[in-house]
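K.L.:
can't give you the sequence, but here's the structure:
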């Protein structure tokens, strides 16, 4: 199983659960796809885009369950990032874990990422 990761505000995730699918955050909808990160990318993504944000969840997703809607495309420094063109089906989710914040405004990924 290949896992990819998405950081989501808890309130937004509750709405997705009520709907039965996750259609992305505002930036995802604006860009036309849901942004994900690999295990090696997720901490840098948190630092760049989620610094200072609290009440986040880390969603682990089985990439193989997303089929052809998932594409790995060049992004930061040309590195391929997973992008999902369509809603995230909840049955592709492996785990949902609280992402603890640090006193410095970062996040503590200890024990949350499978490499």
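P.N.:
Ah, there it is. What you are looking at is a predicted structure, and each value in this text was computed from that prediction instead of being measured.
K.L.:
okay, CA-based contacts and neighbour counts for the rest of this
P.N.:
OK.
K.L.:
quick one: contacts for residue 84?
P.N.:
Residues near residue 84 by CA atoms under 8 Å, 6 or more residues apart in numbering: 33-36, 66, 69-71.
K.L.:
and if we set it to 7 Å?
P.N.:
33-35, 69-71 (CA atoms under 7 Å, 6 or more residues apart in numbering).
K.L.:
next up, a structure to set beside the first:
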């Protein structure tokens, strides 16, 4: 079984994706179509990613972490570094079907999902 990958987002975006049948946000403020893939992380990478993307977030929506089973994706998953020789992060090259999301965790600003 493949390790689950994670994606942090606003709850309303996740709810809209469940209704439409596909999650297509790449990262905060950018869509899959704009970016070319959906940014994800492994569990140990999540606090750094969340701080970078949402450290200043004061929106009305709560943040959630989508726990994604890579084996349920219908799109390619690649581990790629942001910089040459740097740490690799999982990137999904297509929309995420809601059935690939096996859990939704509330993200708290203290740096832990739960």
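P.N.:
Perfect, thanks for sending it. As the structure is a computational prediction, the values presented were derived from the model and not from experiment.
K.L.:
TM between them?
P.N.:
For these two chains in superposition, a TM-score of 0.81 is obtained (TM-score structural alignment, normalised by the length of the second structure); 106 aligned residues with a CA RMSD of 1.9 Å.
K.L.:
right, and the pair among the contacts of residue 84 of the first structure with maximum separation?
P.N.:
35 and 69 (12.2 Å; CA to CA).
K.L.:
between those two, point out the one with more neighbours.
P.N.:
residue 35 (20 against 13; other CA atoms under 10 Å).
K.L.:
corresponding residue for that one in the second structure?
P.N.:
Here residue 35 of the first structure is matched to residue 39 in the second structure, going by TM-score structural alignment.
K.L.:
its match and residue 46 of the second structure, how far apart?
P.N.:
Between residue 39 of the second structure and residue 46 of the second structure the computed distance is 11 Å (CA to CA, to the nearest Å).
K.L.:
now do residue 56 of the second structure
P.N.:
Relative to residue 46 of the second structure, residue 56 of the second structure is positioned 16 Å away (CA to CA).
K.L.:
these two - which one has more neighbours?
P.N.:
Each of residue 56 of the second structure and residue 46 has its neighbours counted (other CA under 10 Å); residue 46 has more, 20 against 10.
K.L.:
counting by contacts, list what the helix or strand where the more buried one lies packs against.
P.N.:
Assigned by DSSP states H and E, residue 46 of the second structure belongs to helix 46-54. Judged by 3 or more CA pairs under 7 Å, 6 or more residues apart in numbering; DSSP states H and E, helix 46-54 of the second structure is in contact with no other helix or strand.
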